[in-house]
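Chemist: Turn this into a model:
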Amino acid sequence: MKFLLSFAGVLVAILLLLKFVPSAPINPVLPLPQGQQEVNGHDSEVPKGAGANADGEEEDGETPGNTSIAPAAPGQNYGSVITPAGALPMSALATALGSRDSAQVKLVGKATAVCQAKGCWMTLPTADGQDMRVSFRDYAFFVPKDLSGHTVVVSGWAHRQTVSVAEQQHYLRDAGKPEPEIAAITQPRQELNFLADGVLVQN
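Modeler: Now for the predicted structure:
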């Protein structure tokens, strides 16, 4: 009888311990050591930012974590701190991407346009004269509206994308284009775009 009472007491103590002492997660997500980055496969899908919807479009009303945007100036970083080391010229992008849909790469080029609503995208010219739209991961940072004309380094993912009519029109409105030009967009189109983790102003 004493044995049964002792056993019941131990069982009750264990149950109380399990109820009131929180357990550690079975598979916790540990941060990477400082300076170490995850390496993605060449044919991996582009990591989608949290600020994008299912179609990859920007959610209206998104604001960066830091709303204070320093003016464009040489040496200024936006987003992750990056350096120009290893950056490829825009003319080398087609070779770096090859036939893949996406590639992780660092590029240098001259910004040709910037979103005038809030600095949530910019464009860089490709070798064939097209504009590559650069957006920012998770909309965690924006760039100054006066960045156009500055040489910048961007680090992130180049990727091919089908852009809907609505999204094309949205970008034209952001750029302050006239309504007739916006209304002339009637078909989705294939574009080469870029999702940046960081932007560095070179000059």
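Chemist: Only C-alpha atoms from now on, for both contacts and neighbour counts.
Modeler: Will do.
Chemist: quick one, strands of the protein?
Modeler: For the chain, the strands defined by DSSP state E cover 77-79, 88-89, 102-110, 113-114, 121-125, 131-136, 151-163, 189-201.
Chemist: Let me have the ones you listed in TSV, adding distance to Val10 and mean neighbour count as columns.
Modeler: Below are the strands of the chain laid out as TSV (distance: least, C-alpha to C-alpha, whole Å; neighbours: other C-alpha atoms under 10 Å):
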stretch	distance to Val10	mean neighbour count
strand 77-79	55	21
strand 88-89	67	16
strand 102-110	57	22
strand 113-114	68	22
strand 121-125	63	23
strand 131-136	56	22
strand 151-163	56	21
strand 189-201	54	21
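Chemist: can I get those in CSV with distance to Ile14?
Modeler: Listed next are the strands of the chain as CSV, based on distance: least, C-alpha to C-alpha, whole Å:
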stretch, distance to Ile14
strand 77-79, 49
strand 88-89, 61
strand 102-110, 51
strand 113-114, 62
strand 121-125, 56
strand 131-136, 50
strand 151-163, 51
strand 189-201, 48
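Chemist: Let's see this one next, to set against the first:
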Amino acid sequence: MRKIVIAAFVVLALVSCKKNEEVKVDAKPVSYAEFGDKITADKAISSEELLEKYKTMKETDTLQVKVASKIVDVCQKKGCWMNLDLGNEESAFVKFKDYGFFMPFNAAGSEVVVNGKAFVELTSIEDLKEYAKDAGKSQAAIDSIVAPEKKYSFMADGVLIKK
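Modeler: Sure, this is the predicted structure:
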């Protein structure tokens, strides 16, 4: 009887190990295109968490953070800025450290991990109109910009775009 119980435990252990092994083999690693400084996707906060942090920040505050989000749109002239979706119809305007790298023009809708500094800034009318022009907005949309805007901003030092 003792031998049967031991044999059953051995078989059970082997079957359990095999199932775990299959799960690991089936899991496909995520692949990213890398821009700027080398970063990893681990320990990134969600865009919703970043939005909550932005809501408590003043114009003089900065926050070193890594966030996972989705690209809303990209500068169509050079790829020199992008907007990240923060949820609740909010977005963060992202520039790239030292103008050192750019995003692909077709990156809108892509999932990304962005590392850098989050901050709040007041953007001038002139800059807002220039950004609208770069985004390919209509002249009517550009002309409708008549007041400076408080913006959630981000200076990225590294970006991963999910392939």
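Chemist: quick one on the thing from earlier: tell me which of the strands of the first structure sits nearest to Pro178 of the first structure.
Modeler: The closest of these to Pro178 of the first structure is strand 113-114. By C-alpha to C-alpha, the value is 15.5 Å.
Chemist: Does anything pack onto that closest one? Which helices or strands?
Modeler: strand 121-125 (3 or more C-alpha pairs under 8 Å, 6 or more residues apart in numbering; DSSP states H and E).
Chemist: Quick one: average offset of the strand it packs on versus the second structure, please.
Modeler: For strand 121-125 of the first structure, the mean deviation from the second structure after alignment is 0.8 Å (mean C-alpha distance after the TM-score superposition for the first structure).
Chemist: Quick one: the residues in the second structure that that strand pairs up with.
Modeler: Alignment of strand 121-125 of the first structure against the second structure: residues 81-85, by TM-score structural alignment.
Chemist: Give me the contacts around the matching stretch.
Modeler: 47, 69-75, 91-96, 102-103 (C-alpha atoms under 8 Å, 6 or more residues apart in numbering).
Chemist: Now with 6 Å, please.
Modeler: Stretch 81-85 of the second structure is contacted by residues 70-75, 91-95 when judged by C-alpha atoms under 6 Å, 6 or more residues apart in numbering.
Chemist: Show me how far it is from its chain's centre.
Modeler: Centre-to-centre, stretch 81-85 of the second structure and its host chain are 9 Å apart (C-alpha atoms, centre = their mean, to the nearest Å).
Chemist: Check stretch 116-127 of the first structure too.
Modeler: 14 Å.
Chemist: do the same with stretch 22-38 of the second structure
Modeler: 15 Å.
Chemist: how far does it stretch from start to finish?
Modeler: Taking C-alpha to C-alpha, to the nearest Å, stretch 22-38 of the second structure runs 31 Å from one end to the other.
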